[in-house]
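> Please work out how this folds:
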Amino acid sequence: MVHTLANPCEYQEEIRKSRFITLAAAADSPAAAQAFIDQFSDSNATHNCWAWKVGQQYRFNDDGEPGGTAGRPILAAIEGQGFDQVVVLVIRWYGGIQLGTGGLSRAYGGGANKCLQAGERLQLVERVHCNCHCYFAELPRLKARLSEFDVLIEHEEFTAQGVDLNLAINPQRFDEFAQLMADLTRGRELLSAP
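Next up is the predicted model:
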C-alpha cells in the first residue's frame, strides 16, 4: 500500500549543537512540492535540504551539504516508509560542531523518518477520471452518495442546463457508480469506462 500524509507534520531535534527542523506535507504535483519548499525554507538557516516524490518523479537537494548526505537520505526515508506524493524539508542551523558525512546522513535521514512516522497516513487510491452532466435537482442526491462509492469531485462547472462534473472514481467501484448515475438521471447519463 502506498500512502501520503493526511496533514502537514513537523519534527525538531538538536544534534551536537546543530538545530534541525523537519517539515513534511502531501504534494500531489512537482509544482506543489516546490511551492512548499519555497514557502517554508528559511533564508537565515545554514541549510535547507529537501526531497520529494510524486509517482515516478522525484528530486532532492543537499543545499551545500556534502554530496549525498542530506537530500538522498531524506528521499530514502520517504521511499522506505512507502510514501508517495510527499515533500520533506529539513532546515539546519549549524551549531559549530561538524557531524561528518555519516552523522549528516543519520541526522537528515533520521529526522525525515521520525517526522513521517509521526504524521497521519492517508492511503492513496488509484482513480479513473470521467466527466458527467446532471441537472440541478439531481446534484444534491448525487453529492450525498459520492463518499459511499469513493468518488471525488475534481471540478464542477455550473451551466444554464445544470452542472458539468469532472470525477475521480475508484476503479473497483466504477460499475456500481455508473449504475447509480443511470438511476439518478433516469438513464440520461451513462458513464463508460475510460
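> only C-alpha atoms for contact and neighbour calcs from this point on.
Fine.
> And the next helix or strand past the helix or strand Q117 falls within?
With elements delineated by DSSP states H and E, Q117 resides in helix 100-118, which encompasses its position. Next along the chain after helix 100-118, taking DSSP H and E as the criterion, comes strand 121-123.
> Buried ones in that following strand, by neighbour count?
Along strand 121-123, the positions that meet the burial threshold by neighbour count (16 or more other CA atoms under 10 Å) are R121.
> which helices and strands sit right next to that strand?
Contact partners of strand 121-123 among helices and strands, from 3 or more CA pairs under 8 Å, 6 or more residues apart in numbering; DSSP states H and E: strand 3-5.
> Which strands or helices does the strand it packs on pack on?
Using 3+ CA pairs under 8 Å, 6+ apart as the contact test, the elements touching strand 3-5 are strand 18-26, strand 121-123.
> What residues of it count as buried?
Of the residues in strand 3-5, those scored as buried under the neighbour-count criterion (16+ other CA under 10 Å) are 3-5.
> And stretch 37-47, by the same measure?
Across stretch 37-47, burial judged by 16+ other CA under 10 Å covers 37, 41, 46-47.
> Greatest separation within those: which pair is it?
With distance counted by CA to CA, no two of those lie farther apart than I37 and T46, which are 15.1 Å apart.
> Nearest to E120, out of the buried residues of strand 3-5: which one, please.
Closest approach between the buried residues of strand 3-5 and E120, by CA to CA: L5, at 5.8 Å.
> and S147, what is it in contact with?
Taking CA atoms under 8 Å, 6 or more residues apart in numbering as the criterion, S147 is in contact with no other residue.
> Proceed likewise with the subsequent sequence, for comparison:
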Amino acid sequence: MLFEDTYLTITEPGESIFRDRGSKFMGFVYPIKSDSDIKAIVAQLKSEHPKANHHCWALRISPDRSVFRVNDDGEPSGTAGRPILNTLLSHNLTNIAVVVVRYFGGTLLGVPGLINAYKVATEEALKSVKIIEKTVNDVYQISFNYLQMNDVMKVIKSENLNLIEQRFDTDCLVKIEVRKSQVEKVMGLLHHITGVKIKWVSTL
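Reported below is the predicted structural model:
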C-alpha cells in the first residue's frame, strides 16, 4: 500500500532536564493538532522561565509527517531546532512539538556540544511520555432519509466505524470516521443505499 494509514504520536505532555557544563536544558514535549499551537506553548514557557536564555523548538504535524518547523531562538543556526527535529524524525513521530528551554551556565559548549545537548534533552523528554500508534482516518458526512437509517447504521456497525455526530429527523445526518485503508470498501457499501449523499469533511 502506498499510503501508510498509521502514525506514531503522543497523547500527554512530558518533560525532562539535562545538564552540561553548567547549562541546564529543559525539554518539554506536547501533542499538537496544528502548527499554530506552538505560539501559545512558547509564550507559556517564556512566562514560566523568563530568565532562560533560549526557548528553541521543533514541531512536526500531519499524518503523512510532511509539515515541520524549527526555531533556534538565537542559538547558532542548526544547533538547536534541527537536532530536536532530527530526534522526532528518528522516532518517526508526528503531531508533536518539543521546546527546549536553556539556562546558560557560563561555559560555551561549541556546536557539537549544543547539538548533543538539544538532542539529549529531546530524547529524555520523549522517554517521559507514552508513544502510541494512531490510524489515519477520513471524516465523512452522510445525509439520508429516515427510511434509510437501518441500512446506513448497519454499515457503520459492521465496519466498526466511529460515529462522531448524529442527527436523526425526517432528514438524517451522521459524521463518521473511516480508516484510510477502509475508505473504498465503506464508500462502496454506502453508495449502494438509495438516496444517500456522502461528503468528505477532513482527514484526522
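> before we move on, the earlier item: just checking, which of the buried residues of stretch 37-47 of the first structure belong to strands?
By the criterion of DSSP state E, membership of these in strands covers H47.
> coming back round to it: so the helix holding Q117 of the first structure matches what in the second structure?
The aligned range for helix 100-118 of the first structure in the second structure is 110-128, by TM-score structural alignment.
> For A97 of the second structure, which non-adjacent residue is closest in space?
Nearest residue to A97 of the second structure in three dimensions, chain neighbours excluded: L59, at 4.2 Å (CA to CA, 6 or more residues apart in numbering).
> Now check the first structure for the residue matching that neighbour.
Matched to the first structure by TM-score structural alignment, L59 of the second structure sits across from W52.
> Give the burial count for that match, as a bare number.
The burial count assigned to W52 of the first structure is 31, neighbours taken as other CA atoms under 10 Å.
> Next, the contact list for it, please.
30, 33, 58-60, 75, 78, 85-88.
> and of those residues, the nearest to A168 of the first structure?
Distance ranking of the contacts of W52 of the first structure against A168 of the first structure, using CA to CA, places Q85 first at 16.8 Å.
> Does that closest one touch Q56 like I think?
No: if you go by CA atoms under 8 Å, Q85 of the first structure and Q56 don't touch, sitting 9.9 Å apart.
> if I look at the closest residue to N113 of the first structure other than its chain neighbours, how far off is G102 of the first structure?
Counting by CA to CA, 6+ apart, the nearest residue to N113 of the first structure once its immediate chain neighbours are dropped is A77, at 5.3 Å. From A77 of the first structure across to G102 of the first structure, the span is 15 Å (CA to CA, to the nearest Å).
> one step back: and the helices and strands packed on strand 3-5 of the first structure, which is most packed in?
Among those, the stretch with the highest mean neighbour count (mean count of other CA atoms under 10 Å) is strand 18-26, at a mean of 22.
> Please check which part of the second structure it corresponds to in the alignment.
Counting by TM-score structural alignment, strand 18-26 of the first structure pairs with residues 23-31 of the second structure.
> Superposed on the first structure, what's the mean shift for that stretch?
On the superposed models, the aligned residues of the first structure are on average 1.0 Å from stretch 23-31 of the second structure, with distances taken as mean CA distance after the TM-score superposition for the first structure.
> wait, what's in contact with the residue nearest to the spatial centre of the first structure?
Ranked by distance to the mean C-alpha position of the first structure (CA atoms, centre = their mean), the top residue is A26 at 2.8 Å. When contacts are counted by CA under 8 Å, 6+ apart, A26 of the first structure touches 4-8, 33, 85-87.
> hmm, which two among those residues are most spread apart?
Going by CA to CA, the two entries of the contacts of A26 of the first structure that are most distant from one another are A6 and A33, at 15.0 Å.
> Which residue ranges of the second structure form helices?
Taking DSSP state H to define them, one finds helices in the second structure at 37-48, 81-90, 110-127, 149-158, 183-191.
> Give me the helices and strands touching the shortest one, please.
In terms of contact count using 3+ CA pairs under 8 Å, 6+ apart, helix 183-191 of the second structure is assigned the packing partners helix 149-158.
> Contact partners for F20 of the first structure?
Taking CA under 8 Å, 6+ apart, one finds 12-14, 90-93, 111 in contact with F20 of the first structure.
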